[in-house]
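S.K.: Mind looking at a prediction? Sequence and model below.
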Amino acid sequence: MDEVGTPDSSRIWDSASYADGKIVENSKEGFRQLLLNHFPDPDILLNKNRMPERAALAEDNLLPEAVLMSVSETYTGIAEKITGEKITLPEDPKAEIIAILAEQYDLIV
């Protein structure tokens, strides 16, 4: 089963731009295309039979912080449009996630 209606599974377009005849896509596609164009052999990222090579590629290549923040801004922007509220990022997101998993779900001891 896959998720529906998320930036990972769906193409979310800006309605005002769409009304003007322009498609402004808010999804993971920009990041996906960046990765496919960045590496000399994009088949590693597309071919599920090459998972060991994909894992090595991930271990050997750090993504620039600007790229990661751009992806984060895409998702945050979508969430803000859906909820109508400003998303405030925590000072230490990793610590917050760990605390929630431990305190609310008993998944971390």
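M.R.: Good, I have the coordinates. Numbers count the residues shown, from 1 in each chain.

S.K.: alpha carbons only for contacts and neighbour counts from here, please
M.R.: Noted.

S.K.: buried residues in the lengthiest helix in the chain?
M.R.: Criterion DSSP state H: the longest helix present in the chain is helix 65-83. The neighbour-count check on helix 65-83 (16 or more other Cα atoms under 10 Å) flags Val71, Thr74, Tyr75, Thr76, Ile78, Ala79 as buried.

S.K.: List just the nearest of those residues to Asn37.
M.R.: Asn37 has its nearest neighbour among these in Val71, at 16.2 Å by Cα to Cα.

S.K.: Which residue ranges of the protein form helices?
M.R.: 15-19, 29-38, 43-46, 51-60, 65-83, 93-103.

S.K.: Against Glu96, how distant is Ile78?
M.R.: 21 Å (Cα to Cα, to the nearest Å).

S.K.: Kindly report the same for Thr76.
M.R.: 17 Å.

S.K.: what's the answer for Met69, then?
M.R.: Distance, Met69 to Glu96, using Cα to Cα: 18 Å.

S.K.: take the one below as the second:
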Amino acid sequence: MPTKVIAESKLCGFRTLITAVSDGQITRLKLDSGCFKVKSYGELLVAVRKEDLYRAETSPIFARAHEARLTPTCIVPVAVMNACWIENQLISKNLALDNKELKIIFVE
């Protein structure tokens, strides 16, 4: 069953639905978003190899984000990485579903 993750930033007002499906070595990705930069990112990033999930500095998840000119504060690439980790059983899907969300809290 595919892994679906929503990245929602109230700062920019956009919501992105990320769908990840793994066949064991390749994870196929689909991004649905109202943001034109994220749409471009989704066109550049259609699949990743399992080995691409272990090091951020060499992962196409972040390289394609740079190519698509996403801002450094965009939460979509991190959400994509989390979706891939869940889909590849590197994060427990049950644990993720039980906790529902990750947060950044601005304090002051």
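M.R.: Looks like it came in fine. Note that the structure is a prediction, hence the values are computed from the model and not measured.

S.K.: Post the TM-score for the overlay when you can.
M.R.: Overlay of the two chains. TM-score (TM-score structural alignment, normalised by the length of structure 2): 0.29; 56 aligned residues with a Cα RMSD of 4.3 Å.

S.K.: any chance of the buried residues of helix 65-83 of structure 1 in TSV, with distance to Arg32 of structure 1 too?
M.R.: Formatted as TSV, those follow (distance: Cα to Cα, whole Å):
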residue	distance to Arg32 of structure 1
Val71	10
Thr74	13
Tyr75	14
Thr76	17
Ile78	17
Ala79	20
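
S.K.: Nearest to Ile44 of structure 1 among the residues you listed?
M.R.: Distance to Ile44 of structure 1, by Cα to Cα, is smallest for Val71 among the buried residues of helix 65-83 of structure 1, at 21.2 Å.

S.K.: what's around the residue lying closest to the closest one once chain neighbours are set aside, how many residues?
M.R.: Closest residue to Val71 of structure 1 apart from its sequence neighbours, by Cα to Cα, 6 or more residues apart in numbering: Phe31 at 6.8 Å. Residues near Phe31 of structure 1, counting by other Cα atoms under 10 Å, number 15.

S.K.: ok, so what distance separates Phe31 of structure 1 from Asp60 of structure 1?
M.R.: Phe31 of structure 1 is 18 Å from Asp60 of structure 1, by Cα to Cα.

S.K.: Likewise for Ser17 of structure 1?
M.R.: In terms of Cα to Cα, Ser17 of structure 1 sits 39 Å off from Asp60 of structure 1.

S.K.: which one of those two has more residues nearby?
M.R.: Ser17 (12 against 8).

S.K.: Distance check, that one against Glu25 of structure 1.
M.R.: For Ser17 of structure 1, the distance to Glu25 of structure 1 - Cα to Cα - is 10 Å.

S.K.: Over to Glu80 of structure 1?
M.R.: For Glu80 of structure 1, the distance to Glu25 of structure 1 - Cα to Cα - is 15 Å.

S.K.: gap between the two ends of stretch 81-96 of structure 1?
M.R.: 23 Å.

S.K.: Same check on stretch 16-28 of structure 2?
M.R.: Stretch 16-28 of structure 2 has its terminal residues 16 Å apart, counting by Cα to Cα.

S.K.: Buried residues, that stretch. List them.
M.R.: Thr16, Leu17, Ile18, Thr19, Ala20, Val21, Ser22, Ile26, Thr27, Arg28.
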